[in-house]
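In: for reference, the sequence and a predicted model appear below.
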Amino acid sequence: MAGDDLKISRARFGRLLRKLRAQMGLTQQELSASSTVGQSTISDLELGKKGTQRDYVVLLDSALTAHGVLISAWDASFSEGGTSAYFREVAESEQTAIEIREYSLGLVPGLLQIEEYARGISMLARPRAEPESIDKIVAARRHRQELLDRAYPPAMTVLLDESVLLRRFHDPGIMDAQIQHLVKQSKRPRLRIQIVPLNTEGHAGLGGAFKIMEVPDTGAFVYVESQETGFVLKQPEVVASYERTFAELRSAALPVPESRAKMEEIRGDIR
């Protein structure tokens, strides 16, 4: 990780640790006593001065009753492989997000990908990559998905262009299983999956996929990604523009029950 990126990640992690400690009403000394992590280490972490070992993060997470939030943020920022440098801020923010709104034009969003699908698209995108590299990407994606199993995950609305479901792999069973997974996930109480039909006129989303995230103390930001890189956009007027586009797309999308039926229909055509 480049020096500037490392400093930024350490600062974000420090803010999260400080916020979680404040929510528990603990001083640094009290957190040190309950976690067995040195107070000087906690202070340096909160100030973004240094990194630490993952084992210490596990102890802090447990002492703060953070339910894995702190661990996930550390993994997203500092673990080896699996998460691109330009995506780290997004991966970190997912762990504390209040709401995630995502529109997908080409691929199933990472938080909803099954392992076979994630592996398939990763191999297509990186045909020369070593198997170990692909394994790390898939493992990182699977780790990100753990936030959906929390007692109170972020509220999510996912709009899928119908074309996403019509993609085919050399093994048709991959897409069959992926759609089956989407149908199952669509029944989660805080997750809405809606399909934007192919025949939608005046399509507001043809400019590309994007994700809008609402994060405490940070506000809303937009993430857009190309094949080789991604960008976080925080300018209020830009965020507002993407929010309007998302609202237009949602109004054009099928309601949740009809979206579920559409997914089952497409899945039936595969078999």
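Out: Structure's in. What do you need? This one's a predicted model, so the numbers in the text were calculated from it and none came from an experiment.
In: CA atoms for contacts and neighbours, from now on please.
Out: Fine.
In: does Ile195 sit in a helix, a strand or a coil?
Out: Applying DSSP: H, G, I helix; E, B strand; the rest coil to Ile195 yields a three-state assignment of strand.
In: against Leu111, how distant is it?
Out: Note on Ile195: its distance to Leu111, by CA to CA, to the nearest Å, is 17 Å.
In: can you check Ser133 too?
Out: Taken as CA to CA, the span from Ser133 to Leu111 is 19 Å.
In: got it, and Pro216?
Out: Shown here: Pro216 relative to Leu111, a distance of 20 Å by CA to CA.
In: got it, and Glu264?
Out: Applying CA to CA, the value for Glu264 to Leu111 is 20 Å.
In: which ones are touching the residue lying closest to Leu198 once chain neighbours are set aside?
Out: In space, and not counting its chain neighbours, Leu198 is closest to Glu162: 5.7 Å by CA to CA, 6 or more residues apart in numbering. Taking CA atoms under 8 Å, 6 or more residues apart in numbering, we find Glu162 in contact with Ile195, Val196, Pro197, Leu198.
In: just Pro109 next, same as before
Out: Contacts of Pro109 (CA under 8 Å, 6+ apart): Glu102.
In: from Thr245, how far out is it?
Out: Separation of Pro109 from Thr245 (CA to CA): 18 Å.
In: so which residues of the stretch 151-271 of the chain form strands?
Out: Counting by DSSP state E, counting those that start in this stretch, residue ranges of the strands within the stretch 151-271 of the chain are 155-161, 191-196, 210-215, 219-225, 230-233.
In: just put those in CSV and tack on mean neighbour count and distance to Ile137.
Out: Converted to CSV, the strands of the stretch 151-271 of the chain look like this (neighbours: other CA atoms under 10 Å; distance: least, CA to CA, whole Å):
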stretch, mean neighbour count, distance to Ile137
strand 155-161, 22, 22
strand 191-196, 23, 24
strand 210-215, 20, 20
strand 219-225, 18, 16
strand 230-233, 15, 16
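In: could you dump those into TSV and include distance to Ile98?
Out: Formatted as TSV, these follow (distance: least, CA to CA, whole Å):
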stretch	distance to Ile98
strand 155-161	6
strand 191-196	12
strand 210-215	6
strand 219-225	10
strand 230-233	17
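In: structure B:
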Amino acid sequence: MAGVRYGNPKTGWEFFGTELKRLREAAGLTQQQLGSRIFCSAAYIGQFETAIRKPQLYLAEQMDIVLGTDGLLGRLCKKLVESSPYVGYFAEAVYLEGIAVTIREFATMFVPGLLQTAAYARAVCLASRPVAPEEWIENKVAARLDRGRLLDHPTKPAFWAVLDESVLRRVVGGAAVMHEQLRHLVELVQRRRIILQVLPFGAGAPALSGMLTLMTFEDAPPVAYHEGPKTGNLLDDPAAVTHCELTYDHVRAAALSPEASLTLIRSAAEDYAR
């Protein structure tokens, strides 16, 4: 896969994968043999070794037991996870953003993180932790802006988002913040960096009731990520991902066209400027 396009969170996991392969081969095991002993597929072991996917801590600890490595892989995995600025359930989703070929999102409450301005991101963080120390807020905003640099690349990943109309109407941080945020969305669309659609209130009940992210990769199966309060689920079961993709297509079909959506976003931005 291509390297990560913001920061370089993949580097540590490449080292993990190299060490895993070295230790597995030293133990005389194939990917299939190691996978069968820790109850996962040979393909998964291969994805761990090539840093396409990150193993959960319990899997790293199981590999240590099978390979007799005295907890090395578990300690390394724990260190890499703890070095991430994101909570555990979101860290792998952020990692996968950096190596995705396509990203499709549906947002019901807020502008997706990759598209947020600094002021909007700050308002969202303050809403979630109104009495948080300033340093915590600054770190969260910096991490979110770092994610947004993914879109500095002119073409990769291809990004498509459907925003519920409530995202445009909810006043996050005040009128000036909303004006800046919506103008940022317009600018991204105008330079053909992203495709945006708006699901209008008139479309009725949406097929999706919460945030959903779909990602595809050059040499790995697609995944879906959905999030709720203080929790998130990364799905890679083919049937579950296919179901999410079909549901997303239903939402996209009910949304306004990209052209009509841009007109609505511009209009909302002008309303906030008044």
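Out: That came through fine. Bear in mind the structure is a predicted one, so any value in this text is a computation, not a measurement.
In: follow-up on the earlier one: the residue nearest to Leu198 of structure 1 pairs with which position in structure 2?
Out: In structure 2, the residue paired with Glu162 of structure 1 is Glu165, using TM-score structural alignment.
In: now His153 of structure 2: how far from Leu188 of structure 2?
Out: 12 Å.
In: who has more neighbours, these two?
Out: Neighbour count, other CA atoms under 10 Å: between His153 of structure 2 and Leu188, Leu188 has more, with 16 against 11.
In: so who does the counterpart of the more buried one in structure 1 touch?
Out: The alignment partner of Leu188 of structure 2 in structure 1, by TM-score structural alignment, is Gln185. Residues in contact with Gln185 of structure 1 (CA under 8 Å, 6+ apart) are Leu112, Leu191.
In: rerun that using 7 Å as the cut-off
Out: Contacts here follow CA atoms under 7 Å, 6 or more residues apart in numbering; on that basis Gln185 of structure 1 touches nothing.
In: again with Gln95 of structure 1
Out: Contacts for Gln95 of structure 1 were tallied using CA under 7 Å, 6+ apart; they are Val69, Ser72, Ala73, Leu147.
In: distance of the aligned partner of Ile174 of structure 1 in structure 2 relative to Pro112 of structure 2?
Out: Aligned counterpart of Ile174 of structure 1 in structure 2: Val177 (TM-score structural alignment). Val177 of structure 2 sits 15 Å away from Pro112 of structure 2, going by CA to CA.
In: the helix or strand hosting Gln62 of structure 2 maps to which residues in structure 1?
Out: Assessed by DSSP states H and E, Gln62 of structure 2 sits inside helix 57-67. Across structure 1, nothing matches helix 57-67 of structure 2 (TM-score structural alignment).
In: buried ones in that helix?
Out: Within helix 57-67 of structure 2, the residues scored as buried using 16 or more other CA atoms under 10 Å are Leu57, Leu59, Ala60, Glu61, Gln62, Met63, Asp64, Ile65, Leu67.
In: ok, so of those, who is nearest Ala121 of structure 2?
Out: Of all those, Leu57 has the smallest distance to Ala121 of structure 2: 30.1 Å, by CA to CA.
In: what distance do you get for Ser62 of structure 1 to Arg54 of structure 1?
Out: As judged by CA to CA, Ser62 of structure 1 and Arg54 of structure 1 stand 12 Å apart.
In: overlap of the contact sets of those two?
Out: By CA under 7 Å, 6+ apart, no residue touches both Ser62 of structure 1 and Arg54.
In: show me what Glu132 of structure 1 aligns to in structure 2.
Out: Using TM-score structural alignment, Glu132 of structure 1 pairs with Glu135 in structure 2.
In: ok, now which ones touch that match?
Out: Glu135 of structure 2 makes no contacts at all, as judged by CA under 7 Å, 6+ apart.
In: separation between it and Leu145 of structure 2?
Out: 15 Å.
In: one step back: do you know which of the strands of the stretch 151-271 of structure 1 lies nearest Thr96 of structure 1?
Out: Nearest to Thr96 of structure 1, of all the strands of the stretch 151-271 of structure 1, is strand 210-215, at 6.4 Å by CA to CA.
In: what are the buried residues along stretch 31-47 of structure 2?
Out: With burial defined by 16+ other CA under 10 Å, the residues of stretch 31-47 of structure 2 counted as buried are Gln31, Gln33, Leu34, Gly35, Ile38, Ser41, Ala42, Tyr44, Ile45, Gly46, Gln47.
In: turn these into TSV, including secondary structure and distance to Trp13 of structure 2.
Out: Shown next, in TSV, are the buried residues of stretch 31-47 of structure 2 (DSSP: H, G, I helix; E, B strand; the rest coil; distance: CA to CA, whole Å):
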residue	secondary structure	distance to Trp13 of structure 2
Gln31	helix	18
Gln33	helix	22
Leu34	helix	19
Gly35	helix	18
Ile38	coil	19
Ser41	coil	19
Ala42	helix	18
Tyr44	helix	14
Ile45	helix	13
Gly46	helix	13
Gln47	helix	11
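In: can you tell me the closest non-neighbouring residue to the residue mapped onto Pro153 of structure 1 from structure 2?
Out: The equivalent of Pro153 of structure 1 in structure 2 is Lys156 (alignment by TM-score structural alignment). Counting by CA to CA, 6+ apart, the nearest residue to Lys156 of structure 2 once its immediate chain neighbours are dropped is Val101, at 6.4 Å.
In: look up how far Met156 of structure 1 lies from the residue mapped onto the one you found from structure 1.
Out: Superposed on structure 1 with TM-score structural alignment, Val101 of structure 2 falls opposite Ile98. Counting by CA to CA, the gap from Ile98 of structure 1 to Met156 of structure 1 is 9 Å.
In: what does Leu191 of structure 1 give?
Out: Distance from Leu191 of structure 1 to Met156 of structure 1, by CA to CA: 5 Å.
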